[in-house]
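Undergrad: This is the structure alone, sequence omitted:
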């Protein structure tokens, strides 16, 4: 029996559905509230180009997506197409320096995805290789049953609340659990941002050292000198992604 993959409607414009057909994969389109490709009842894949990933890091969307992935699937993963170094060396100069200035933020986010959420990131160069990876996953899982993956009834939660948690959990040393404690104590992110070291230290499990680090991040004035430093270290970092 042929393998089957369920694909989110928004992926129709990509090349992958057609590539999957050529691999004799039965595909079904559906409005998926979580993930882009459902491989089995346990395995779901979020596909992102490198530009998509960076944009979702900057606006905090990626952490909401990660939370939803681990909530509904036992073995989620992120399929990342492209290379950060190639994107930085593109002709879009403003975008290039915007990314260079935020390289530490990007690496921090990638670390959080893998360590805090436990979601592996598989890097591939192109849609063709994304297709090969999806086919391999489908064969590996054998779709878990003869009928392939089943669609789950997933109700989206309060996105505003998740976005608030995402904003707070992106602070250094603050994961989802501490972010929830911060939101519970202060009511909203702006009150957290305005809180003193002493007030932050009162949060159970937070501590004075973490509170000082958070205040340092929030209070330090940005300087353009940072971009020159990242330009010098770029060649060292380019092979990380």
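TA: It's in. Because the structure is predicted, anything quoted here is derived from the model rather than measured. Residues are numbered from 1 along each chain as shown.

Undergrad: When you work out contacts or count neighbours from here on, use the C-alpha atoms and nothing else.
TA: Noted.

Undergrad: Can you show me the strands along the chain?
TA: Here the chain has its strands, by DSSP state E, at 4-8, 26-30, 37-38, 43-49, 75-81, 121-124.

Undergrad: what's in contact with the second one?
TA: This means strand 26-30. Contacts to strand 26-30, defined as CA atoms under 8 Å, 6 or more residues apart in numbering, come from residues 2-9, 17, 20-21.

Undergrad: got the angle for it vs strand 4-8?
TA: Angle between the axes of strand 26-30 and strand 4-8 is 30 degrees (criterion: axes from the mean of the first three to the mean of the last three CA atoms, to 10 degrees).

Undergrad: A further structure is provided below for comparison with the first:
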């Protein structure tokens, strides 16, 4: 299926964004491994780390990748436009990649709802939607974007807090900073333990009771929560003692 790129005046893929000095394409650590592998094969300089919101970041461009199933499930759970709003708040140039065979839309329970949501994103929300056939084509699209980036593009914060978040959204935002925890797992953890503090204080055994939190994720969460800070530390009691003396 050919790659489709719908035109928008704010899309970061214009003729003027060629560059000799390129910043890395930042890839969220939760993305399938074959996409960053393919990006490396295509000569793209990448950096894999946790991103929230979005799945890929290139300067001011924040990109959310969704398969058709992801897109439909986000609609059913009424989270699609919340996710898009967070992307818009975090990055000057939000972009959605819809991955899959568009002919399959007719096989979903409510194809008209999917098409309606795409229409709203494009016309009302003014968020460009690019469609790709599969992960390989997604990697190809990202490589083209990376090779055409603007010289000296600034690297924006990768966990930029959107404006006017509710308490629930701020709590999820904090928990999403844990290793391999995205929005869905952050929500599940908070529903299970009831507070951010309780999530960070939970034992490995309790964490593993949450669906999709296996041994590795549980161990990583506990290790990070209990690890000493490795940066420079100021001991305020010591400073007070020095001042008194």
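TA: Noted; the coordinates are in hand. Source: prediction; values computed, not measured.

Undergrad: on that earlier part again, and the contacts of strand 26-30 of structure 1, which of them are buried?
TA: Among these, those scoring as buried are 3-8, 17, 20 (criterion: 16 or more other CA atoms under 10 Å).

Undergrad: Mind picking the two most distant members of those residues?
TA: 3 and 8 (16.8 Å; CA to CA).

Undergrad: quick one, helices of structure 1?
TA: Here structure 1 has its helices, by DSSP state H, at 16-22, 50-58, 61-72, 84-88, 93-101, 103-115, 127-141, 159-169, 176-186, 189-193, 197-201, 208-219, 225-237.

Undergrad: Distance to residue 32 of structure 1 added to these, as CSV?
TA: CSV is the format used below for the helices of structure 1 (distance: least, CA to CA, whole Å):
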stretch, distance to residue 32 of structure 1
helix 16-22, 15
helix 50-58, 18
helix 61-72, 12
helix 84-88, 28
helix 93-101, 30
helix 103-115, 21
helix 127-141, 17
helix 159-169, 16
helix 176-186, 24
helix 189-193, 30
helix 197-201, 39
helix 208-219, 36
helix 225-237, 35
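
Undergrad: and the residue nearest the centre of structure 2, what does it touch?
TA: By CA atoms, centre = their mean, structure 2 has its centre lying nearest to residue 54, at 2.4 Å. For residue 54 of structure 2, the contacting residues are 28, 62-65, 87, by CA under 8 Å, 6+ apart.

Undergrad: Can you tell me how far it is from residue 105 of structure 2?
TA: Distance, residue 54 of structure 2 to residue 105 of structure 2, by CA to CA, to the nearest Å: 23 Å.

Undergrad: The residue nearest to residue 158 of structure 2 when sequence neighbours are not counted: neighbour count?
TA: Counting by CA to CA, 6 or more residues apart in numbering, the nearest residue to residue 158 of structure 2 once its immediate chain neighbours are dropped is residue 51, at 5.5 Å. Around residue 51 of structure 2 there are 22 other residues, counting by other CA atoms under 10 Å.

Undergrad: In structure 1, what residue corresponds to residue 51 of structure 2?
TA: Under the alignment (TM-score structural alignment), residue 51 of structure 2 pairs with residue 32 in structure 1.

Undergrad: Which residues are in contact with its match?
TA: Counted by CA under 8 Å, 6+ apart, residue 32 of structure 1 has contacts 7-9.

Undergrad: Columns distance to residue 105 of structure 1 on top of those, output as a markdown table?
TA: Putting the contacts of residue 32 of structure 1 into a markdown table (distance: CA to CA, whole Å) gives the following:
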| residue | distance to residue 105 of structure 1 |
| --- | --- |
| 7 | 30 |
| 8 | 29 |
| 9 | 31 |
